[in-house]
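1. Below are the sequence and a predicted model for it; my questions follow.
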Amino acid sequence: MPDGAGLERQTPRLVAAREALAYHDVQRVRLARDMTALEAWNAVMLEPMPLIGLAFRIRDAVSARFGVKRIGGFTGRQKTQVAEGDMLDFFRVEGVTDRELVLTERDRHLDVMTTITTDPLAGGGCEMTITSSVVTHNLFGRLYMIPVGLAHPVIVKRMMRVLSRKGVGA
């Protein structure tokens, strides 16, 4: 096994079969300490990006005109435990184990699934993976995903950089 390689990487859940997805993004970061998927979520959400609140307010104002529910954005609230059916901000928890947190938002324009996994590394620490998958249902969903598809990987990458800066990353 190469130095620092994972013991065995999980296959993250997707909202639909890979070929049916309108959007799919996978990003990984090595973390200096091992943590559960919920601990990883809490660490990422601890410092919301400065303009993300404004982006969500704009999103809600525009989307509401097309009958899409308002989601409000991220609160930064920390949770010590969650169960299936609980809410983490606007996401519904669809699955949770120590190593996997499956979050969804389903609406008339699209279904989103974000899966956070933490896989232990042979040399200590873990690899956190954030996998986002989307199925669109209509023209508004497809148009919505144009700016979101461009912004989402940048946002996730920055969130992971914040973890590294705080000394959590390897």
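-> Thanks, I have the structure now.
2. use CA for all of it now, contacts and neighbours both
-> Will do.
3. what ranges do the helices span in this structure?
-> Ranges of helices within the chain are 37-45, 52-64, 139-165, based on DSSP state H.
4. quick one, which of the ones you listed is packed in tightest?
-> helix 37-45 (a mean of 20; mean count of other Cα atoms under 10 Å).
5. Which residues are in contact with the residue sitting nearest the centre point of the chain?
-> Residue closest to the mean C-alpha point of the chain, counted by Cα atoms, centre = their mean, is residue 114 at 4.3 Å. Residue 114 makes contact with 14, 102, 103, 104, 130, 131, 132, 133, according to Cα atoms under 8 Å, 6 or more residues apart in numbering.
6. among these, which are in strands?
-> Of the contacts of residue 114, the ones assigned to strands by DSSP state E are 102, 103, 104, 130, 131, 132, 133.
7. could I get those as a markdown table with neighbour count and distance to residue 165?
-> Converted to a markdown table, the ones in strands among the contacts of residue 114 look like this (neighbours: other Cα atoms under 10 Å; distance: Cα to Cα, whole Å):
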| residue | neighbour count | distance to residue 165 |
| --- | --- | --- |
| 102 | 25 | 25 |
| 103 | 25 | 25 |
| 104 | 23 | 28 |
| 130 | 22 | 18 |
| 131 | 21 | 21 |
| 132 | 25 | 23 |
| 133 | 23 | 27 |
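8. then this one, side by side with the first:
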Amino acid sequence: MVHPRVLSVPIPEDSLLKNLLSRVDYSDAFAVRLPSDVGVDAGEWADRFFAQPPSWVRRALALRDSLVGALGLKTNDLEAAVPFPELLRTGKEVVYGVDDRHLDFRASVHVARSDGAVHISVATVVHQHSLFGRLYFLPVRVLHPLIIRSMLRRLTA
């Protein structure tokens, strides 16, 4: 079986992410194109996206939490079904996010039907508050696309 390709895409035009942060210092979005007969409920896709991430992703998040917790930054609830708080939900998009002293981020799982297919995209926007936020985000900037692509591939397996 051939799995759908994960592509780098623009943030969907109708995404709720467009106006959630006062400034965006980093953004990315990745998507898969699925057959038209799959469901289009964003909540179901978001739940599936976060369910059972690859073990290397769990280890990376655990390492991140052990390092930043010592610095007084917010850590994730790695035992929760979704490690980030849900902020907004519509039928076609679920938005998660955290505000911290070094940066704020928002991430969404967006579902759209077009071109005879269903497009599932995961997009992220980040506002960095300080030099520490920019330094913190350097390794995240490298790993984040790998994590999202891996989780989208797993989503469609």
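-> Okay, I see it. These numbers come from a predicted model, not from an experiment.
9. Translate the residue nearest to the centre of the first structure into the numbering of the second structure.
-> Matched by TM-score structural alignment, residue 114 of the first structure corresponds to residue 107 in the second structure.
10. gap between its match and residue 113 of the second structure?
-> In this view, residue 107 of the second structure and residue 113 of the second structure are 20 Å apart by Cα to Cα, to the nearest Å.
11. Residue 75 of the first structure: which of the contacts of residue 114 of the first structure is nearest?
-> Lowest distance from residue 75 of the first structure to the contacts of residue 114 of the first structure (Cα to Cα) belongs to residue 103, with 15.5 Å.
12. The closest one -> the second structure?
-> So, by TM-score structural alignment, residue 103 of the first structure is matched to residue 96.
13. Quick check: closest non-adjacent residue to its match.
-> residue 86 (4.3 Å; Cα to Cα, 6 or more residues apart in numbering).
14. what lines up against the one you found once you look at the first structure?
-> So residue 86 of the second structure corresponds to residue 93, using TM-score structural alignment.
15. Give me the neighbour count for that match.
-> 21 (other Cα atoms under 10 Å).
16. distance of residue 77 of the second structure from residue 149 of the second structure?
-> 22 Å.
17. Equivalent analysis for residue 117 of the second structure, please.
-> 19 Å.
18. Look up the closest residue to residue 106 of the first structure, ignoring the ones flanking it.
-> Taking Cα to Cα, 6+ apart as the measure, residue 106 of the first structure lies nearest to residue 112, with 6.2 Å between them; neighbours along the chain are not counted.
19. and what of residue 121 of the second structure?
-> Nearest non-adjacent residue to residue 121 of the second structure (Cα to Cα, 6+ apart): residue 31, at 4.0 Å.
20. Please identify the residue in the first structure that aligns with that neighbour.
-> In the first structure, residue 31 of the second structure lands on residue 28 (TM-score structural alignment).
21. can you pull the contacts of that match?
-> 127, 128, 129, 130.
22. What's the match for residue 150 of the first structure in the second structure?
-> Using TM-score structural alignment, residue 150 of the first structure pairs with residue 142 in the second structure.
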